[in-house]
Structure formats: structure tokens, C-alpha cells
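Chemist: No sequence on hand, only this structure:
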């Protein structure tokens, strides 16, 4: 049975039994404490913890998940995968243990001809929490399981919680006995014999403080008991498809087959190669799904995870012997399998491939640069008679060039060296701790929302801002630091919830409205507007006059100019997006946006920079659309209807079943959007693009001004052109040639100055070579050159002096200069000095240490630098002292 069919049957089964089919939430998690959704119940957390009221009592979904903790283990075992799918059915205060067990057992054992999975009942077991006698009796009654096929396990294995105080409850799992070839009889924890594939969580208790998976106190029972189940789709697939592990199921194995064809290596012959094949297949699929949900490669957060997955896949193909670009061969294979369950991937594949292939091109260039750094590190290590590459160097290769540590280890082994992996891990730990500290500082996830929930229970905040900018309303509640307050006085900054409001809450890239909320003797300045709980609009206000308290009748009014310019910017964003797609094609899809009065920023999928001609064409298409005075309208429809209508959705956003579609000029621009807009396109006013830049592999950014801000920008540009024309005594159209001529003349003058300065520096060589200092038989020249001499000229000076020294007497030359406040030092030795076992690399490190830096190089010439010019003279003396110690020691 194909994986897509297993998925379809699951959803159909529960839909037929009154469950609302809920689409998977996007992979990026809205919780700031998580990068990605890692469980089927992720999007239902607000319902389980009481932050929101569920719109249905029963639900079912297949949630896309990404697990990042086990990336290094992928391929080494048959259990670890990065992307996976979790089938689930959920009850919010509706049915409980009996129905959950009944549904699960029925679907699992029902014959395939009748829509079930057709598992043989004789090899199925159930595990339960050891104190849950109720579940044991239900398994006996509903499934007919005897006592010897019901396993009691402790809290560690069969009790669920979120790891923090809140909802929790016992679990019950369905396991399958795969036979003695997979492990010992009745061994529930070791091996793969008794494989759990469906976990039923009976959420009935409240837990207290405590760490770990067990030992925390159970404080009582929930007022409403819930069901949360998770059936591992990939696990069921390999059980039903008769293969040994998830890498060999229909959604993954074709990538292994293609990788085998490309590399000429066979899967199933060599364990090391098998691991690499599995890494490729897993990571290619994971990357496909992540990019499909709007994640782009980068150096932080989810972008870093995606980059790491792509680079590990590329590297694994290289280790399999395939040196050519591989993603262009493998990604389409994964698409063919995954589009059966996720058809939206196919029309978006142009963009997905563009992002992935651009990252591969960048990594291939990075490998070239990083390999050069690696080669230098190896040479320096061997020159110092070392056998171990420094952990700091391995970390640099990882952090700067994207080299996985195991790649560095393998490359070092080929050179007969080991790697200081302990030092590397220490630096990685430091980096992770810094990242965790930063994440903790930004944390806002499951903070106390009880005050918001209490106000939300009184009803949804009505938003009137689409129709009007001023609304008479009433204060529903006042909050101070998230807690309900009775009142707030002048000077305080608090949060206020109104019964209805015209103020737009920040979302969809549009920042919040500004304005005033007033009443008799009361004046509140609106600073920000947010939706901390779905359905509740919260205004952060500064109390300017009077006392604000619940029940107060108020007049809420948005700053008119603010809203007009905000509408211009948001509609302008849609216009630019449509212009982009018209000029560049349908793959130039928006991947993020930000707009505020007069300004817009739009990120879009594209792998190369836009030349001036293309930028001008986009700007012209956008302004022509503005001039055409196209109608702008908004209407509500179901999400499937919107997609069928061709409306574009923003990556990573979670949409309700009913969505708002904003249309500009009919099909020319149709996007899902909750923002505020102009009535006709001409109201956007002037639109001028100000910059285009890269924000990551395969993602570009356009910035623009609209309306009066665009005119002000053009006015500043015109004033600048006038000023340049006056100063250069040239007409505006002559300025490019005039500036180019001046730049060329400046470059010529700089080259001449460089030549003269180098000549002046080198002129001192003869004099310095003629009067060296004798240091225990070594001729030593320690010279501080004038400030401003660069490293290249210092090196020339040191070599020139060395060339003028007596060849049969050991000579050491140290020259130093301070350039832009930073010292640079070069040490050069002749052959005789090297025969005395002196090394330039050792001596330059002595000098560099005195100026707060580091250095290195070959035995005959080495170079270094630092940050402390005050130590320059001491550095020259330190080299002299070190020579004496080495020669006499």
C-alpha cells in the first residue's frame, strides 16, 4: 500500500466518523521556542492548554514534522529521520478512552478491502500505563486482547506531558511483533522486535513542577478530558510495504535508486555507503518539504538547518564518488513521490528547485574555498611536527565554510592527521549556549495568557477597520503585563481591549495602526496593536490623560494619514509582486514582506541579482498598473476555493478554512491577505524601487517607497543630481561619464602613490641590511616601518633586506608597521638561520602576541597582525629575546 494511500485512508476513516479534516500546519513553528513543528498535536496546543476555544469537538490531520536533534544519526540507524508525517485524531472534551481505542483497533485490523490497514491481530500488542486499569479493561473488551498481550509500562514510557506544568495523561500504544529475527521474546525496550506505531494519549490530568519524564506530581484531573493520538505514517508504510526501514518505503527509496545510478555504487552492499545513501534520500526529501513551506537556506534558525541538510546531502553524494551537481538529479525524483500527498509542491517546484540549486552552487564554491583553508591548516600542522588539526581550525571550517566535522575528520585522515574533536565540540557547545541564551532572551511562547483568555471568553473583538477609521466602543478590559487590572492612570503604558476597534493589528507584514482612544477626560495614545490570542485584538497604549477602566465608553480613531499611507504600502506590495511575476515569471514568488506607511519590502524566490534594465522594467510595469486605476476588491471564500481561483498564499502562514482574497485588476493580482488596502490602484501614488539585494541563497529583496515618500525620495535624488552637476560643472546627462573619468584618474593617482610609497619603504633596505644587530651569532634586523605600510610592502621589504644579508651567517629580519590602527608584522629568515633550527612561524607568533593578535606561515617567511599598536616596539624586542633563548637554550 502506497504511503499516500495510507494517509488518505486515515483521513477518510476519521472524517466518516465526524472528525473535521484539518490541513497540516506549515513546518515552521509559530512557537518561538521551536524551529519546526515536531508533533501531530502541535497546531492544537492552544486548544489543549486552554488558550483558545476549539471550533470543532473532533479533528483529524496528517501533520508535517521535522526533527533536528538526530540529524547526525540519520542513516546510521533505521529509526532516525528528519522529515516525517504524524497522523492523528483528536477529541476536545468529546469522546475519550473507549472510542479512541475502538477507532484505532478498527482501522488497524479492518481488512484492506474494506478501507482498513489489514494488520494481523495475532501479532498486535497493547502497552498501557501500569496504573491505568481502565485502559486494560477496554483493550480486553474492545480488541479481545488477552493479558499476555497487554504490557504495563511506567511513567517514563507511557505517560505524556509537555514537559511543563499543565495537561498530561497516561498513554496506550499499539505494538507489532515483527518476529524473533528482530529481537528477544518479551523484550519491550531493546531491539526492533516489538515496534510501536500508534500512540494514544488520554489527556486527563494536570501535572506540577518537575524535570524529566517521570517523578513530577499529578495535581488533579482536567475539567474536560481530551484525546491526542499519533500514528507514524512512515513506520506504518514500511510495515505494510514489507521493507525493513523507513528509507526503503515508496516515498524515499526512489531517491536512493537514482543516487545509486549516478554514483555507480550499490545500496545494500557496504554499510558506510548505505549510510550515505540514506542521508541523501532523507535530506533531499526534508529539504523539498522545508523549501515548499517557505524556508530558505541561511545562517540562523530554520534556514541554518535547511542549509545543513542540503550540504550533508551534497557532501554524501561526493563521498559516494559523484562530483557533479546532484540536487538537479535527485530533487525531481523526490517530488514525483511526495506530490501524491502534497500536490501543491508541483506548481511550486520551479521556485523550490531554484532555491535548492542555488544553495548547491554556493556550497560547491564554498568547498573550493574551504579546501584551500584546510590545505593551509594541514601544511602548518605538519610543519610544526603536529599530528592533530586544531579544534579551532575545525570549528572555523564548520562555522565559516559549512564543513561538517566528519568531513574535516575524513579529509584529515587522508593526510595522516587526527582532529581535536574535543576542542571542536567545546567551541560548538559555547556557540549553542550563546544561541540558547539569545533564544531565552527572545522567548515569548507559552507565557501566561490567562488574562487574554479571560477577556477572549467574553467574545471576539470586532474589527471595523475595513469599513471605517473611527468607531464608538467600550473598554472590555485593561491589562498590566498580561494580567487583568482594574484601572490605569496617566503616565502608565498598559494594554486595552475594546469591544470593537478600527485599529489594524500587526500581521501579514503590515505593521499596526497608530491613533487615539478618547473619552470624556481620557486620552490614550495607541502605540501598538497585536493579537496574542486568536480572536482578541489588544492595544498597547500610553495613558496621556484621565483614568481608563473596564466599562468606559470610548471613541477609537486611527490616524488618517497613517492608515492612508499604510494602505498605499500594502497595496503597493501586491502590485510589485504581480509586476515581478509578470517580468520574471511565475517562479518569482513572494517569501516574505514588510510594509509601513510609505515603505515596502518584498522578499522573493530568485537565484541571481536583477540588472538595472530588469529593475526598471519591474518598476515600469508596477507604475503602469497604478496608472491604469485598477479596481481593488476583497472577498471571502473557502481555502480550497481560493486556491482553485489561483490566489497566492504567503509561505509559512496558517490560514482558516474561510480566507480573505484581495484582488487588484482581476486575475493580474490575487493574494490571500488580511491587510488594509486602497480602493483603486491609482491611490498607491508614485512607486519607486530603491534597492535590490540578496538575503540568502535563492532569495532576493526589493525595497521601495510609495506615495509621498516616493516623491520625497525622488526629490532628494534630484537635489543630489543638481548638486553634483554644479560641483562637477556638467549637465545631468553628462554625469556618468564625468564620474567615471574622475574615478579612473583617482585610481591612476592611487597606483602612483602606492609605487612611490613602496619605493620609499624599500629604499631603506640597503641601510638596514648593512647594520644588523648581533644576537648570539645571529644577524638580527628589527625595524618599525612608517605607519600606513601595508602587509604586501612589508613582505617585500623583509625579503629585500634578507637578500642583501651575508648568506653564510644566520639572519632574522622582523619588520612591523601600523596601518589604520592595526599592526602588521613580517618575519623572514635565510637558509642558514633555518639550519640553526629557527622558524619564522614561531617568531612571528611571538611578535603578534605582543600586539594582541596571531600569526603563522612557513619556516622561511611568516606574517601576522594584531589590534594593539602600543605593543609594536615590544614586539620587535620580544623577537630578539626569543632568538637569544632559542640559540643559547
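Modeler: Yep, that arrived. It should be emphasised that the depicted structure is a prediction, and the values quoted were computed from it without experimental measurement.

Chemist: CA atoms for contacts and neighbours, from now on please.
Modeler: Fine.

Chemist: show me the contacts for residue 673.
Modeler: 508, 649, 659, 660, 661, 662 (C-alpha atoms under 8 Å, 6 or more residues apart in numbering).

Chemist: now, among the residues you listed, which is nearest to residue 204?
Modeler: residue 659 (34.2 Å; C-alpha to C-alpha).

Chemist: mind checking the SS state of the closest one?
Modeler: Per DSSP: H, G, I helix; E, B strand; the rest coil, the secondary structure class of residue 659 is strand.

Chemist: my guess is it meets residue 639, correct?
Modeler: Yes. The pair residue 659 / residue 639 is scored as a contact, 5.9 Å apart, by C-alpha atoms under 8 Å.

Chemist: Just send the contacts of residue 673 back as JSON lines, with distance to residue 853 and neighbour count too.
Modeler: Converted to JSON lines, these look like this (distance: C-alpha to C-alpha, whole Å; neighbours: other C-alpha atoms under 10 Å):
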{"residue": "508", "distance to residue 853": "47", "neighbour count": "17"}
{"residue": "649", "distance to residue 853": "51", "neighbour count": "20"}
{"residue": "659", "distance to residue 853": "59", "neighbour count": "18"}
{"residue": "660", "distance to residue 853": "59", "neighbour count": "20"}
{"residue": "661", "distance to residue 853": "59", "neighbour count": "23"}
{"residue": "662", "distance to residue 853": "58", "neighbour count": "24"}
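
Chemist: Now name the helix or strand holding the most centrally placed residue in the chain.
Modeler: Among the residues of the chain, the one closest to the centroid is residue 302, at 2.2 Å (C-alpha atoms, centre = their mean). Residue 302 belongs to helix 301-319 when assigned by DSSP states H and E.

Chemist: just checking, what packs against whichever strand or helix holds residue 368?
Modeler: Secondary structure from DSSP H and E places residue 368 in helix 349-383. Contact partners of helix 349-383 among helices and strands, from 3 or more C-alpha pairs under 8 Å, 6 or more residues apart in numbering; DSSP states H and E: helix 271-292, helix 301-319, helix 327-338, strand 388-389, helix 391-401, strand 599-605.

Chemist: Check it against this one:
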């Protein structure tokens, strides 16, 4: 049974049993404690915590998840993976243990022909929490599981909590006996390879007051409403139903592995001679490729782009690990264009949007592979320099094997993205070992810092309690779409995370109103500016946020006057601020539509930011935009403004919006009811909660001010609108007038005049360069006489002063020709251009026959200069950072020649 069919049967079974089918939330989720959704219940957490009222009594979903804590273990065993899918069914104060157990048992044991999974009932082994007699009795007496197939377990295995105060409860896990070929008999307590866990039923019944660890917590009492949260691993069930050994062999994963094996000429799973429990390196690399390609596909599909921190860094790391694994398997060509389409073809049955969006997804992934290939080139130069220095250090201290410091290996990994296994491999090729323990120590310190940061963020979760308490008093009546001011009452004040009865003069705190017209920051639009007018004066509002759904919180500065809970106030948004903010947000939609019109539908927005008068928009694209393309985008945008297109907004269900063709912003989480903003009908139709103008003409002028790269496959455009755009254009007009005056031309003649001036400057530079080259060549005859004899080899070293690299190279080749081929000869010349030294070395055939290689000599010289280099045995070039050491570098060349010839 294919994975997509297992998924379909799950949703149909629970829908037939009165569960509402809830679509998977994006992997990027609005939770400060998480990089990605890492469990099926994450989107349901607000209902579990009591922050929101669940809209349905029972629900079911197949949730996309990513876990990256064990990313370095991926492939080493058949268990670890990053992307997975969790099938869940949830009850919010509706059914509890007995019904949850009945449903689970019914689905897994119902024959395949009748819509179930058809597992053999005699091979299912439930476990229950050690004190949960109720669940034990249900399994034994209601379902009929014999006691010899049931196991009681402690808190570590069979009690669930979130790691923070809140709901928790005992679990009942289901295991399946895969047979004697997988291990010893005796149940899950004996062998969890043979007995594979595939489903966990969590019975949320306790309110936890303190959670010190997974097995150390305090129970304050029972929850007011008992909930069910169950999760069945989709990949686990596919492994069982497809008769495979592990998740890497199921239908959604193995085709990528097989393609990688075909490309590299390797065989999967046919290696012998490995120690027990260890995988062959080829198998490890193939699993890494299969897992990371699929995970990257899903992450990019949900709006993640490669970057140097956070989610982007995780994606970048997985893409580069996949490319690196292919390299270790002997494949050095571009790999992702062959592998990513295979993964998409397998995943599109469950996620058809992947096929629709594949042009954007592939553009980003292929761009990152190209960038990594360039990184490998640059990292190789840096590594070569470090290796040379390590050799020199070992030689100067009296021998011993040269060692590359752990700090250098870590810098290569952390700063340049150079994998440690590549560092180890390339250093070993040059006879240098790496301080791997030092590298691992630094890596662990980095992980510890990350964990400490995550822990501090997680601890901050408790601070939301104050907002949950205020939310329980009632939702904020949000009137931002209706007007700019509203009479309101203060329902709560928070200072330093604590509720207080008043905001005293001089304090800054958060104020909650029963109704407000202030826009809370979201969807790329910053919060409104304005004041809260109280009984004793107006207090500036500095920020507006939504800490929990339904609650709008105003950060207020109290000057001479304060506020008190219960005060009647007026929420007043700054009209100029709102007008400019509306212009910017509507302008963002206009530019997005213009990009898609000019570049094509794959130029999809991946992020935005707008504030009064300014907007920026990130979109999927691999190359820079020409001046003509930027001009066309700007013209299309301004034509839309001039056409006075109507701007409208309406609410509908998410499926209706998608059917209507509305575009969603990647990474955003949407409710079932969404707001769709149109500009000119279908020309621009997006899901958006921001504030907008009523007609496109109200945007005013729109001018693009910048365009550039912000990551692999992602570009950014910036623009100004309204008065800010006019001010920008006025400054440009003034600049043109000033330049016209300086060169004595009319504005319309300015370009031709500047072109002519630049042409004259370039002609003069070329003439200067020609004269300088002639001077250098004229000196070549006298330089030849300066050659010294080292063991019957003519060695000419010379510093040419302020000379660019191409002229240094020309001089070196001329000098080598003048020295002739009768005996061995070596020419080494340095120059300095724009403050950076360059060194070029050439050898003739006789010198090479005696073991003198230009490439090796350049590495020696460039390392002295603080850089690196390389080339062929006959001609090589390098550079560095320190021009004061050119003489020392030339001396190092002569010394290296003596050592070679002695």
C-alpha cells in the first residue's frame, strides 16, 4: 500500500467517525519555541493549553513535521530522519480513552479490502503507563489483548508532557511484531527493532504545575476537560504495510536513494564485512541524500529559503549535506537537478501543490547547489593555506606530523560552510591530520549555546500565562478596518510581564483595551502609530502586537500621566501614518503582481516588509534583474496605479480562497476563514490581513529604489510610494541638475557627456598601462642578469612594485623566455595592486625535471603573504593580504628551491 493511500485511508476513516479533517499547517509555524513544526499536535497546542477555544470537538490531520536535533545521525542508522508525517486524531473534551483505543484498534486491524490497514491482531503489542489501570483494562477486557502481549512502562516511556507547565497525561503505545528475523522475542521491552512502535495514544487528563524533566513533574490536579492526542507515524506504517526494513526503503523515499545509487554507480545494502550494527559508508551517504533531498523539497515548498541562521541555515545545511554526500560517492557534477524531480514525483500524490510550485522550489534548490560548489572552490584555497601553515609550523618546531587546529576546521565549517569530512579528507591527502576532538568540542559548545537559547525561549512560554488570563476576560474587538479611532475601556495593564492595576507616570507597559482601531504588526506590515487618550492626557503607542490569538496589546509610554485598569479611553491612530502604511501595503501587492506579469508565475513572493512610504518584497528568482526589466516592472506597477483599479477585501474559507486563485504568503498560518484582498480583480488576488487603500490611484507615485540577492534563488526589490517616492525623485532630479552643471551639459545630454568623459579616462588608463608595460619589458634584460644560481638552477626573484596581476604574469613569462631552456630556470615575481600582493611563478622543463613545481612554490609564497594560490607545474599564481611581506615571500621561494635540490 503506497504512502499516499495510507494517508487517504486515515483521513477517510476518522472523517467517517465524525472528525473534522484539518489541513496540515506549514512547517514554518508561529511559535517562538520552534524552528519548525516537530510534532503532529503543534497546531493543536493553543487548544490543549486553553489559549483558544477549539472550533470542533474532534479533529484529524496528517501533519508535516521536521526534526533536526539528530541531523548528523541521519543515514548512520535506518531510524533517523528529518522530515516525517504524523497522522493524528484529536478529541477536545469529547471522547476519551475507551473510544480512542477502539478507533485505533479498528483502523489498524480492519482488513484492507474494507478500508483498514489489515495488520495481524495477534502481532500488535500495546504498552500502557504503569499506573493506568483504566487503559490496561480497556485493552485486555474490551479489545481482548492477552496479558502476555501487554507491557506497563514508567514515565520515561509512557507519560507525555510538553516540557512546560500545562496539560499532560499517560500514553498507550502500539507496537508491531515484525518477526524473528528482526530480533529476539519478548515484546517491546526486549527489542524495539523487532517490535516497531507505530502509534502513540496520549490521554491528556492532568494539569502539570511544575515540569523539571520528562520523568520529574508535579500534578496540580485534573484538567477541566480531558483531551485525546494520538499520533501514528505515516512512514512507520508505510514500512510495515510495504514490508520494508526501514523508512528509507518506502515508496516516498527509496526512489531518490535508487537514483543516487544509479548516478554514482554504487549498490545499496549489498556490502559485507561491516561490524554489527554499523552501516557501510556508501549506505550512509545514500540515506543522507534520500532524506535531505525530500526534507529540502518540503521546506522550500513551505517557504523556507537557504540562509545563514535559523530555518534558512537548517535548509542550507541539508542541501549541502546532500550535495556533499554525492561527492563522497564519487559524483561531482550537479546532482539536485537529477534528484529533486524524483522526490517531487513521489510526494505530489499527497501534496499536489509541490508540482505546481516546482519551478520556484527547484530554482532555489539548484541555486544553493551552485553556491555550494563555489564555496567548495573558495574553501579549498583557504584550506590549502591553512595546511601549508600547519606544515611550516611542524617543520619549525622540529618535526612531528603537521596538525590543522580544531579552531581552523571549525571556522571552515561554521563561516564558510566547508564540511568537516571534506576538511579531513583533503588534509589527509596532503599528509596533515586535523584536531578533530578540538573541532568536536567547539561544535558541542555551539550546540550547548543553541540549546541554552532554546531553553530560555521555552522558559519564556510561561510568560504567556498573563496573556491567557487577559484573553479569558474576552477577545479584543478589533476595528482597524472600520476606522481610526474608537472609544474603549482598559481591561488590563502589564508591566515587566506582571499584571498591575495601573501604569504609573514614567513607566512603559502593555495596555489591553476591550476594542481598538490599532493595526497589530503582522503579515509584513508594522504596527500603527498613534496615542491612547486617557482621562489625564495622551500617551504615545510605540508598538502593537498579538501575544495570543484574539488579544491586541499596545505598548505605551507614560510620561506625566498614567492609566488605570477600567479607565475610559480613546484609541486614536495617526491618520498620516495609516494612509502611508496603506499605500505601502497596497504597493507591495501591486509590485508582486507586476513581478509575476513581467517575469512569469514562478516569481512568487517569499516574504515582505512594509512601513509608511516604504516596501520591500522578496521573491523566488535566480538571477539579477537588468535595468530594462526593473524599468518594466516599475512601469507596470505605475500603470496599475494610474488605472485606478478597485481594491476590495472579502472573507471566505481557505479552500474557497485557494480555488479562487488567491496567493498565500509562504510561512504564514491561516485560519479556516481568511481575508482575500483584490486589486483589479484577478490581476492581484492575495490572502492578506493588512490595511489597504480603496483604489490603486491612492498609492500615489511608486519608484523602485533597489534590487539584489538575499540568498540562493531569492531576490529582493525595494520601493518607495506616495510622498516618499516623490521626495526620492526630487533628490535624483537635483543630483542630475548638479552633475549637468559640473560637466557643462543639458540634463538630456548628460549620459552622452559622461560616456565621452569615461571613454577619455579609459583611453588614458590604457595608454598609461601600455607605457608602464613597455618600461617593465625594457627592464627585463637587466633583470635577467640578477638571476642567482642555486644548485645549477637559475633562480630569478623580483618585486615589480605597483603592478597588476596580468602584467606581473606577462613579465614572468618574458623573463622565463629570456633565461632560455638550456638549464633549469625559475622566475618568481611579486606585484601589488590596490594594496593586495600577487605572486606569479614560472619554471622551465629542466627545472620541473628536477622536481621544482610552480604550483607548490606559489603556495609557499602566498602563505607568507597571508593568502593562497595554485596552478600548474609550469605556471602558477597566488595572492595574499600583507604587501609588506613580498620580500619574505620571495626568500621563501628561494629557500624551498634549495630544500628541493639539496
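Modeler: Sure, I can see it. The model shown is predicted, which means the values in this text are computed figures rather than measured ones.

Chemist: Would you pull the TM-score for this pair?
Modeler: With the length set by TM-score structural alignment, normalised by the length of the first structure, the two chains reach a TM-score of 0.86; 877 aligned residues with a C-alpha RMSD of 4.7 Å.

Chemist: What does residue 504 of the first structure correspond to in the second structure?
Modeler: Matched to the second structure by TM-score structural alignment, residue 504 of the first structure sits across from residue 519.

Chemist: May I ask you to confirm that residue 476 of the first structure belongs to a strand?
Modeler: Yes. Per three-state DSSP, residue 476 of the first structure lies within a strand segment.

Chemist: Surely it is in contact with residue 499?
Modeler: Yes. Residue 476 of the first structure is within contact range of residue 499, at 5.8 Å (criterion: C-alpha under 8 Å).

Chemist: Can you tell me the SS state at the residue nearest to residue 775 of the first structure when sequence neighbours are not counted?
Modeler: Of all residues not flanking residue 775 of the first structure in the chain, residue 884 sits nearest, at 6.2 Å (C-alpha to C-alpha, 6 or more residues apart in numbering). The local conformation at residue 884 of the first structure, judged by three-state DSSP, is helix.

Chemist: Next one: the aligned partner of residue 282 of the first structure in the second structure relative to residue 253 of the second structure, how far apart?
Modeler: Aligned by TM-score structural alignment, residue 282 of the first structure pairs with residue 291 of the second structure. Note on residue 291 of the second structure: its distance to residue 253 of the second structure, by C-alpha to C-alpha, to the nearest Å, is 7 Å.

Chemist: try residue 123 of the second structure
Modeler: To residue 253 of the second structure, residue 123 of the second structure is 26 Å away according to C-alpha to C-alpha.

Chemist: Show me which of the two is the more surrounded one.
Modeler: Each of residue 123 of the second structure and residue 253 had its neighbours counted (other C-alpha atoms under 10 Å), and the higher figure belongs to residue 253 (22 against 15).

Chemist: The helix holding residue 302 of the first structure against the second structure, how far on average?
Modeler: Compared with the second structure after fitting, helix 301-319 of the first structure deviates on average by 2.2 Å (mean C-alpha distance after the TM-score superposition for the first structure).

Chemist: Please apply the same query to stretch 273-281 of the first structure.
Modeler: Averaged out, stretch 273-281 of the first structure is 2.5 Å away (mean C-alpha distance after the TM-score superposition for the first structure).

Chemist: Could you find the counterpart of the residue nearest to the centre of the first structure in the second structure?
Modeler: Under TM-score structural alignment, residue 302 of the first structure pairs with residue 311 in the second structure.

Chemist: Setting aside sequence neighbours, what's the nearest residue to its match?
Modeler: residue 35 (6.0 Å).

Chemist: Where in the second structure does stretch 529-543 of the first structure fall?
Modeler: Stretch 529-543 of the first structure maps onto residues 544-558 of the second structure, going by TM-score structural alignment.

Chemist: Now do the end-to-end distance for that stretch.
Modeler: 15 Å.

Chemist: Next, the buried residues of it.
Modeler: Across stretch 544-558 of the second structure, burial judged by 16 or more other C-alpha atoms under 10 Å covers 544, 545, 548, 550, 551, 552, 553, 554, 555, 556, 557, 558.

Chemist: which one of these sits closest to residue 394 of the second structure?
Modeler: residue 545 (58.8 Å).

Chemist: in what helix or strand does residue 451 of the second structure lie?
Modeler: Short version: residue 451 of the second structure belongs to helix 436-459, going by DSSP H and E.

Chemist: On the three-state scheme, residue 528 of the first structure is what?
Modeler: strand.

Chemist: Give me the number of neighbouring residues for it.
Modeler: Neighbour tally, residue 528 of the first structure, other C-alpha under 10 Å: 20.

Chemist: One more: residue 762 of the second structure?
Modeler: Other residues close to residue 762 of the second structure by other C-alpha under 10 Å number 12.

Chemist: Residue 153 of the second structure -> the first structure?
Modeler: That one, residue 153 of the second structure, aligns with residue 153 by TM-score structural alignment.

Chemist: Tell me where the stretch 151-300 of the second structure has helices.
Modeler: 155-158, 234-241, 254-264, 281-301 (DSSP state H, counting those that start in this stretch).

Chemist: possible to save those as CSV with distance to residue 467 of the second structure and mean neighbour count?
Modeler: Listed next are the helices of the stretch 151-300 of the second structure as CSV, based on distance: least, C-alpha to C-alpha, whole Å; neighbours: other C-alpha atoms under 10 Å:
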stretch, distance to residue 467 of the second structure, mean neighbour count
helix 155-158, 31, 18
helix 234-241, 36, 23
helix 254-264, 46, 20
helix 281-301, 31, 25
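
Chemist: Ok, which of those comes nearest residue 67 of the second structure?
Modeler: Judging those by C-alpha to C-alpha, what sits closest to residue 67 of the second structure is helix 281-301, at 10.0 Å.

Chemist: Now do the closest one: everything it contacts.
Modeler: 27, 66, 74-77, 81-83, 248, 253-254, 256-257, 260-261, 266-269, 315, 318-319, 321-323, 325-326, 328-329, 336, 339-340, 343-344, 354, 357, 361, 364-365.

Chemist: Which of these are buried? Put it as a ChimeraX command.
Modeler: The following ChimeraX line selects those of the contacts of helix 281-301 of the second structure that are buried, judged by 16+ other C-alpha under 10 Å:
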select :27,66,74,75,76,81,82,83,248,253,254,256,257,260,261,266,268,315,318,319,321,322,323,325,326,328,329,336,339,340,343,344,354,361,364,365
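
Chemist: From residue 304 of the second structure, how far off is residue 320 of the second structure?
Modeler: On the measure of C-alpha to C-alpha, residue 320 of the second structure and residue 304 of the second structure end up 15 Å apart.
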